[in-house]
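Engineer: sequence-free structure coming up:
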């Protein structure tokens, strides 16, 4: 009986840490996908001469992350479709998922990155970061 109680206490302590870990990993995976999309946007500009008309679906093939399975983030360029000279890629957490209150993730054509735990909008600047520091 004592062993069962100790295991229950350890599980009660470990489970929230595990959930937090899963949220961080999902965010990191989304950031990797966003960097891949940014690289594809550079290739798009090299081949077309500008960013005009690019959409997330045409560049990435999907408008959600992950592209298969249970989607955690909605992806969109701002503006969409993109302008000739610039873009901002925004990943918005989907309502009803573990990521729901974990803030938006953003990157732009100047490689400025932003993530804020409770952020609802992007605040990109030369000093912004998405590592949570």
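Structural biologist: Now that the structure is in, tell me what you want to look at. Small disclaimer: the values here were computed from a predicted structure and weren't measured. Residues are numbered from 1 along each chain as shown.

Engineer: Only C-alpha atoms from now on, for both contacts and neighbour counts.
Structural biologist: Fine.

Engineer: which residues in this structure form strands?
Structural biologist: Applying DSSP state E to the chain gives strands spanning 64-65, 73-78, 88-93, 105-108, 113-115.

Engineer: now those strands as a markdown table including distance to residue 128 and mean neighbour count?
Structural biologist: Formatted as a markdown table, the strands of the chain follow (distance: least, CA to CA, whole Å; neighbours: other CA atoms under 10 Å):
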| stretch | distance to residue 128 | mean neighbour count |
| --- | --- | --- |
| strand 64-65 | 22 | 24 |
| strand 73-78 | 18 | 20 |
| strand 88-93 | 14 | 24 |
| strand 105-108 | 10 | 26 |
| strand 113-115 | 5 | 25 |
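
Engineer: just so I know, which of the ones you listed lies nearest residue 35?
Structural biologist: strand 105-108 (7.9 Å; CA to CA).

Engineer: what does that closest one rub up against?
Structural biologist: The contact list for strand 105-108, computed with CA atoms under 8 Å, 6 or more residues apart in numbering, reads 31, 34-35, 38, 86-92, 113-116, 122, 124, 130.

Engineer: for comparison:
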């Protein structure tokens, strides 16, 4: 009697097809999760910068020089990082724009590289707490 060992080609192809279907469903969900986590990290850094700017304002009574559109670390040594994440492939570039005789600021997080196709687009945070994005529900 001839005993069969191992898998037949049909059984192997069925397993490969099931794995391909599961991967096709799981991969986009995973990518959205990663994008959302980097967006949350950028938002946290933006809020941290706003707090540091407020601390700077309480000491100097201004946020900086009008028309300054620069990276946060160049504006004030206490402000960093100017990229999200601070190491590895950059996902967001952060900048601060000061206006109104040094009484207003806008922090901008611009997506780049792998984050460039994020539907939320550029995120902004103003000194009055206004939060904007290209899509709804980006600041949850």
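Structural biologist: Looks like it arrived, so ask away. Small disclaimer: the values here were computed from a predicted structure and weren't measured.

Engineer: Quantitatively, what TM-score do the chains reach?
Structural biologist: The TM-score (TM-score structural alignment, normalised by the length of the first structure) is 0.78; 119 aligned residues with a CA RMSD of 2.3 Å.

Engineer: quick revisit: which one of the strands of the first structure lies nearest to residue 42 of the first structure?
Structural biologist: Of the strands of the first structure, nearest to residue 42 of the first structure by CA to CA is strand 105-108, at 11.0 Å.

Engineer: what's the mean gap between the closest one and the aligned bit of the second structure?
Structural biologist: Strand 105-108 of the first structure, aligned to the second structure and superposed, deviates on average by 0.5 Å (mean CA distance after the TM-score superposition for the first structure).

Engineer: Give me the range in the second structure that that strand lines up against.
Structural biologist: With TM-score structural alignment applied, strand 105-108 of the first structure matches the range 123-126 in the second structure.

Engineer: Let me know whether residue 64 of the first structure touches residue 74 as I believe.
Structural biologist: Yes - using CA atoms under 8 Å, residue 64 of the first structure is in contact with residue 74, at 4.5 Å.

Engineer: what are the ranges of the helices in the first structure?
Structural biologist: Using DSSP state H, the helices of the first structure run over 2-48, 56-60.

Engineer: ok, residue 60 of the first structure - contacts?
Structural biologist: Contacts for residue 60 of the first structure (CA under 8 Å, 6+ apart) come out as residue 37.

Engineer: run the last query once more with 6 Å
Structural biologist: Listed by CA atoms under 6 Å, 6 or more residues apart in numbering, residue 60 of the first structure has no contact partners.

Engineer: Which position in the second structure pairs with it?
Structural biologist: That one, residue 60 of the first structure, aligns with residue 79 by TM-score structural alignment.

Engineer: how close does its match get to residue 20 of the second structure?
Structural biologist: Going from residue 79 of the second structure to residue 20 of the second structure by CA to CA, to the nearest Å gives 46 Å.

Engineer: Residue 50 of the first structure is in contact with residue 84, isn't it?
Structural biologist: Yes - judged on CA atoms under 6 Å, residue 50 of the first structure makes contact with residue 84 at a distance of 5.0 Å.

Engineer: These two: who's more crowded?
Structural biologist: The residue with more neighbours, out of residue 50 of the first structure and residue 84, is residue 50; 18 against 14, by other CA atoms under 10 Å.
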